[in-house]
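[1] this one's sequence-less:
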């Protein structure tokens, strides 16, 4: 039996893909200690894992403007964000939580970046990276607006170099090179997509294991009768902007204007903390609105999905062969949306040119052209065939078996 430390970022899109793996590891006899914010304690402990909470609370994290998603215009912006806003804040907390404890291996969130390597080195254990978005074969932000000779970029570079030296000294580890900071930490990388869907997937070596989405039942999700989706109209469209970017009432009003006259059932997940009262009188008759929905179940009953192009939501839709209308807003979402459109499974609408006509035409295009559904089915098959959380757990088990063999003295085989 192995003792496993899991360190994850506090967001549904990072937590949910790990749940099936954690359950599988525990059922196989491993002891799992899971570090995250207090909000996720109940969900994690229900799996049988031990839970350790960061020292700061969830409200402090989510209300901090430094932690909000932003558009990355140069790779250095992403590296600086990881160093200053994640590693500098998270790693000391985690090390304090696990002081004087021992573990056999580590599973860490890819967003922690070099911080995962620090934890593995300090604990003296192998590290497995949980990658909830596409692998960045090319750095995030490459080719965007900022150039290397811009003053802002030079300042970022100097800040990265200085901060990495400070952190290396603080944690008593070697100063990383820029290549190490921008590379893919972890001896094994679990990636929750298929090699087919991953851009330039053929350029990645066997340390990247593509397992597809980690689809597991979500016990905290409310029930919903899918038959209501087709009670009045032949077609149904699901609308959700994720769990972080779902409070834009102007966007919801735009949807009401765009879709109120269409003979289509729309179902909108508005967010648990979103107050719709100011626009309640504008809700059309062809809309069903709930603060929170069982997304996996709903996706199995709709004909299209209007989404912010978050990796989890996009993958779950494609897993169930649902074509997409993609409204990427920030972070890696433009890249995810671009890949879907490139493979023919959806269309992108520009957040900077969003009108009722643009939105309505995009939805009608996806609903009316069977090729989007056909291409979604192609991607969906590769995601299902990848094996999911069971394959991920097996990959970790095989990896740890090889680690044990390589650490065994030759004399033990005599």
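    Structure's in. What do you need? Source: prediction; values computed, not measured. Numbering: from 1, shown residues only.
[2] going forward, measure contacts and count neighbours with C-alpha atoms only.
    Noted.
[3] can you classify residue 305 as helix, strand or coil?
    With DSSP: H, G, I helix; E, B strand; the rest coil as the basis, residue 305 sits in strand.
[4] neighbours around it, how many?
    Neighbours of residue 305 under the rule other C-alpha atoms under 10 Å: 29.
[5] how close does it get to residue 80?
    Residue 305 sits 34 Å away from residue 80, going by C-alpha to C-alpha, to the nearest Å.
[6] how about the strands of the chain, start to end?
    Along the chain, counting by DSSP state E, strands occupy 3-7, 31-36, 50-53, 105-109, 127-131, 188-191, 208-210, 235-240, 264-269, 287-290, 304-307, 324-326, 346-348.
[7] now for the fifth one, which elements pack on it?
    Under the contact criterion of 3 or more C-alpha pairs under 8 Å, 6 or more residues apart in numbering; DSSP states H and E, strand 127-131 touches strand 105-109, helix 114-123, strand 188-191.
[8] kindly report the same for the second one.
    Using 3+ C-alpha pairs under 8 Å, 6+ apart as the contact definition, the elements that strand 31-36 packs against are strand 3-7, helix 12-27, strand 50-53.
[9] list of residues touching that strand?
    Identification of contacts with strand 31-36 by C-alpha atoms under 8 Å, 6 or more residues apart in numbering yields 1-10, 22, 25-26, 44, 49-54, 94.
[10] and the third one, by the same measure?
    Residues outside strand 50-53 that contact it (C-alpha under 8 Å, 6+ apart) are 32-38, 41, 44-45, 97.
[11] one more time with 7 Å, if that's ok
    Residues from elsewhere that reach strand 50-53 (C-alpha atoms under 7 Å, 6 or more residues apart in numbering): 32-38, 41, 44-45.
[12] of those residues, just the buried ones, ChimeraX syntax please.
    Only the buried entries of the contacts of strand 50-53 go into this ChimeraX selection, using 16 or more other C-alpha atoms under 10 Å:
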select :32,33,34,35,36,37,38,41,44
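[13] ranking the helices and strands packed on strand 31-36 by burial, who's on top?
    Mean neighbour count (mean count of other C-alpha atoms under 10 Å) peaks for strand 3-7 among these, with a mean of 22.
[14] how about the contacts made by residue 265?
    Residue 265 makes contact with 229, 233, 235-237, 286-287 under the criterion C-alpha under 7 Å, 6+ apart.
[15] what's the most distant pair in those?
    Across the contacts of residue 265, the longest distance by C-alpha to C-alpha is 12.5 Å; it joins 235 and 287.
[16] more neighbours, these two?
    More crowded of residue 235 and residue 287, by other C-alpha under 10 Å: residue 287, with 20 against 17.
[17] the nearest residue to the more buried one once chain neighbours are set aside: neighbouring residues, count only.
    Once flanking residues are discounted, residue 287 sits nearest to residue 266: 4.8 Å by C-alpha to C-alpha, 6 or more residues apart in numbering. A count of nearby residues for residue 266, using other C-alpha under 10 Å, gives 27.
[18] surely residue 266 meets residue 288?
    Yes: with contact defined as C-alpha atoms under 7 Å, residue 266 reaches residue 288; the gap is 6.2 Å.
[19] now do the helices in the stretch 101-250 of the chain.
    Secondary structure of the stretch 101-250 of the chain by DSSP state H, counting those that start in this stretch: the helices cover 114-123, 151-171, 178-182, 249-259.
[20] putting a second one here so we can go through both:
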């Protein structure tokens, strides 16, 4: 039985895919210690892992406000803050594990601290990539327009200083933001399929495309509103981080008020149903819904384009209307549209009329469903968390 150190990135779309891997490792006899933030403590403990907390660094980065593509932001300011926060996480974990022994480390692809800890412990390392795998070209596509270049940034000198300090202290060779935000391991498990990954031929064999980690959630309600099997269903959700989108929700209400079926609208914990305009009787509006259960039945998914949500929709062959809010969502929307499984809309130029027309086009043009099924088949056949654990044991010997 091996002992595994897992270092997660804060966010539903990062934590949820990792839990399938964690549960399967424990089924195979491994013992798991999982570092994360308090928000996910209960979920991690339910997986059977020992939870340990590090401080949530997201408030200091203010990511949801900085990266919504509405105005220019200085990426070097963010990267400088991220380097400092990475050091805090490294220091805490190294201090708490100095008298412990582990066999290998799993960490989030976007968490520099995880890679650094694995190197400091001189252990095999497995990176968990819950977005598309990134190279410089794809990382550029992922960033909002107007990001600051070095010669335009007042923060670049401080960033360069912090980067050199980090490299010297941890014997790394980081050169720019792409090196900070993409941290491959001895192998990197990418939670998508080779078919859905853009530019897949540019990635080495150390990248293992295992598809989404679809695991039955333990904290779901019984969706009694799905009992009518003959009813068409549109599901609307803007995810868990960028979900304060009252204007988008109201546009969807207006666009779909005459839809002959059911519209399920998940608005997140930061928006209250009473804040919305008049809600038609055909709508179910909740702050949280069992997303996987709904996507199994949905005919169309209106989404922000988060990798986790989009993959879950496509896994169940559901066509998408993508309204990206930030970061990798723009690239996901582009890829969905490129492969013909849905349509990407610009949130700054969206209207109720456009949403209504787009929904009608996607529902009545059968090729969208066919292409969603093609992607879905590629995701299901990639193997998921069970394949991920096989790949781990191919590089890390199993202890008796």
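    Happy to help now that I have it. Keep in mind that this is a model prediction, so the values were computed, not measured.
[21] picking that back up, distance to residue 87 of structure 1 added to the helices and strands packed on strand 127-131 of structure 1, as CSV?
    Listed next are these as CSV, based on distance: least, C-alpha to C-alpha, whole Å:
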stretch, distance to residue 87 of structure 1
strand 105-109, 11
helix 114-123, 5
strand 188-191, 19
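[22] so can I have CSV of the ones you listed showing mean neighbour count and distance to residue 343 of structure 1?
    Output for those, formatted as CSV (neighbours: other C-alpha atoms under 10 Å; distance: least, C-alpha to C-alpha, whole Å):
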stretch, mean neighbour count, distance to residue 343 of structure 1
strand 105-109, 24, 27
helix 114-123, 21, 32
strand 188-191, 24, 19
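[23] right, and the ones you listed - which one's nearest residue 339 of structure 1?
    For those, the distance to residue 339 of structure 1 is smallest for strand 188-191, at 15.9 Å, taking C-alpha to C-alpha.
[24] name the residues that touch the closest one?
    Taking C-alpha under 7 Å, 6+ apart as the rule, strand 188-191 of structure 1 contacts 127-132, 207-211, 392.
[25] swap the cut-off to 8 Å and go again
    So strand 188-191 of structure 1 is contacted by 127-135, 207-212, 392, 396, 399 (C-alpha under 8 Å, 6+ apart).
[26] average gap between that strand and structure 2?
    With the two structures superposed, strand 188-191 of structure 1 lies on average 0.4 Å from its match in structure 2, counting by mean C-alpha distance after the TM-score superposition for structure 1.
[27] re the thing from before, select only the buried ones of the contacts of strand 188-191 of structure 1 in ChimeraX?
    Listed next is the ChimeraX selection for buried residues among the contacts of strand 188-191 of structure 1, using 16+ other C-alpha under 10 Å:
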select :127,128,129,130,131,132,133,134,135,208,209,210,211,212,392,396,399
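[28] what does residue 271 of structure 1 correspond to in structure 2?
    Correspondence of residue 271 of structure 1 to structure 2, assessed by TM-score structural alignment: residue 268.
[29] dump the residue contacts of its match.
    With contact taken as C-alpha under 8 Å, 6+ apart, residue 268 of structure 2 is in contact with 239-240, 243-244, 286-288.
[30] need these in JSON lines with distance to residue 399 of structure 2, can you?
    Formatted as JSON lines, the contacts of residue 268 of structure 2 follow (distance: C-alpha to C-alpha, whole Å):
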{"residue": "239", "distance to residue 399 of structure 2": "39"}
{"residue": "240", "distance to residue 399 of structure 2": "38"}
{"residue": "243", "distance to residue 399 of structure 2": "43"}
{"residue": "244", "distance to residue 399 of structure 2": "47"}
{"residue": "286", "distance to residue 399 of structure 2": "46"}
{"residue": "287", "distance to residue 399 of structure 2": "44"}
{"residue": "288", "distance to residue 399 of structure 2": "41"}
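[31] can you list those residues in TSV and add distance to residue 307 of structure 2 and neighbour count?
    Shown next, in TSV, are those (distance: C-alpha to C-alpha, whole Å; neighbours: other C-alpha atoms under 10 Å):
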residue	distance to residue 307 of structure 2	neighbour count
239	10	20
240	12	19
243	15	20
244	18	17
286	22	15
287	20	14
288	18	15
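[32] now residue 242 of structure 1: how far from residue 355 of structure 1?
    Distance from residue 242 of structure 1 to residue 355 of structure 1, counting by C-alpha to C-alpha: 21 Å.
[33] residue 36 of structure 1 now?
    Distance of residue 36 of structure 1 to residue 355 of structure 1, computed by C-alpha to C-alpha: 39 Å.
[34] just residue 11 of structure 1 next, same as before
    For residue 11 of structure 1, the distance to residue 355 of structure 1 (C-alpha to C-alpha) stands at 30 Å.
[35] out of the helices and strands packed on strand 31-36 of structure 1, nearest to residue 106 of structure 1?
    Closest to residue 106 of structure 1 of these is strand 3-7 (C-alpha to C-alpha; 4.8 Å).
[36] how big is the angle separating that closest one from strand 31-36?
    In terms of direction (axes from the mean of the first three to the mean of the last three C-alpha atoms, to 10 degrees), strand 3-7 of structure 1 departs from strand 31-36 by 10 degrees.
[37] what is strand 3-7 of structure 1 packed up against?
    Under the contact definition 3+ C-alpha pairs under 8 Å, 6+ apart, strand 3-7 of structure 1 sits against strand 31-36, strand 105-109.
[38] list the contacts for the equivalent of residue 288 of structure 2 over in structure 1?
    Using TM-score structural alignment, the equivalent of residue 288 of structure 2 in structure 1 is residue 292. The contact partners of residue 292 of structure 1, by C-alpha under 8 Å, 6+ apart, come to 221-222, 269-272.
[39] in structure 2, which of these remain in contact?
    Contacts conserved in structure 2 for the contacts of residue 292 of structure 1, using both residues aligned by TM-score structural alignment, their matches' C-alpha atoms under 8 Å: 269-272.
[40] out of these, which are buried?
    269-271.
[41] corresponding residue for residue 102 of structure 2 in structure 1?
    Checking TM-score structural alignment: residue 102 of structure 2 goes with residue 103.
[42] wait, doesn't its match sit right on residue 125?
    Yes: using C-alpha atoms under 8 Å, residue 103 of structure 1 makes contact with residue 125 at a distance of 7.2 Å.
[43] contacts only, for the residue nearest to residue 193 of structure 1 when sequence neighbours are not counted.
    Nearest non-adjacent residue to residue 193 of structure 1, counting by C-alpha to C-alpha, 6+ apart: residue 212, 3.8 Å away. Applying C-alpha under 8 Å, 6+ apart to residue 212 of structure 1 gives the contacts 191-194, 382-388.
[44] now the aligned partner of residue 135 of structure 1 in structure 2: how far from residue 256 of structure 2?
    Pairing criterion TM-score structural alignment: the partner of residue 135 of structure 1 within structure 2 is identified as residue 133. As judged by C-alpha to C-alpha, residue 133 of structure 2 and residue 256 of structure 2 stand 35 Å apart.
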